[in-house]
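*Asks:* please work out how this folds:
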Amino acid sequence: MADLGFSWEIRKNGDVVILHRGKRATTLRGGKASDFLDLAESGDGDAVQQELARLTGNYKRGNERHAKGHPRNA
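*Replies:* Down below sits the predicted model:
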């Protein structure tokens, strides 16, 4: 699977800032931040990228199959 363009930074206060192509997408705090860091430590880059997409809302919306056949995308 290709890189989806997500990265993250850990702040001093424990917050995790999620970046998408270098721009801030969201910030995780508390339990969500610690849950994400547990997953990130697992080392599975594809799973981490998918989770980052889910957390930011930048994930499949269900219309991808229909959009593939649209004349604009042909």
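
*Asks:* from here on, contacts and neighbour counts on C-alpha atoms
*Replies:* Fine.

*Asks:* and the spatially most central residue of the chain, helix, strand or coil?
*Replies:* In the chain, the residue lying closest to the centroid (CA atoms, centre = their mean) is L52, at 2.0 Å. Of the three states, L52 takes helix under DSSP: H, G, I helix; E, B strand; the rest coil.

*Asks:* one more, for comparison:
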Amino acid sequence: MGRQADGFEYVERADGTVVITHHGRPAGTLRGARVAEFLAEVADDPQLVMARWTGNYRRGNERQARQHPRNRG
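*Replies:* This next block holds a predicted model:
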């Protein structure tokens, strides 16, 4: 039914929606055409895909990017 990958899990519901959770908390709900796009993409790398679709892919590296020479302005 659902797949789990490092804290992210998704469940396909009978009404056609997909609910993505992160450590048991809702992170996003997909409906309509976005469900088909998500399911086609999630087979490759589930962790990265679910993080990207929920917007949680930038956590943790902002401080390092600020220190990079090209961003020191």
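
*Asks:* map the residue nearest to the centre of the first structure onto the second structure.
*Replies:* Aligned by TM-score structural alignment, L52 of the first structure pairs with M50 of the second structure.

*Asks:* isn't its match right up against G7?
*Replies:* No: checked against CA atoms under 8 Å, the pair M50 of the second structure and G7 is beyond contact range at 10.0 Å.

*Asks:* any common contacting residues for those two?
*Replies:* By CA atoms under 8 Å, 6 or more residues apart in numbering, M50 of the second structure and G7 have no common neighbours.

*Asks:* circling back to that earlier point, how far away is the match of L52 of the first structure from R66 of the second structure?
*Replies:* As judged by CA to CA, to the nearest Å, M50 of the second structure and R66 of the second structure stand 25 Å apart.

*Asks:* can you tell me the closest non-neighbouring residue to V49 of the second structure?
*Replies:* Leaving aside its sequence neighbours, V49 of the second structure sits nearest to V42 (CA to CA, 6 or more residues apart in numbering; 5.8 Å).
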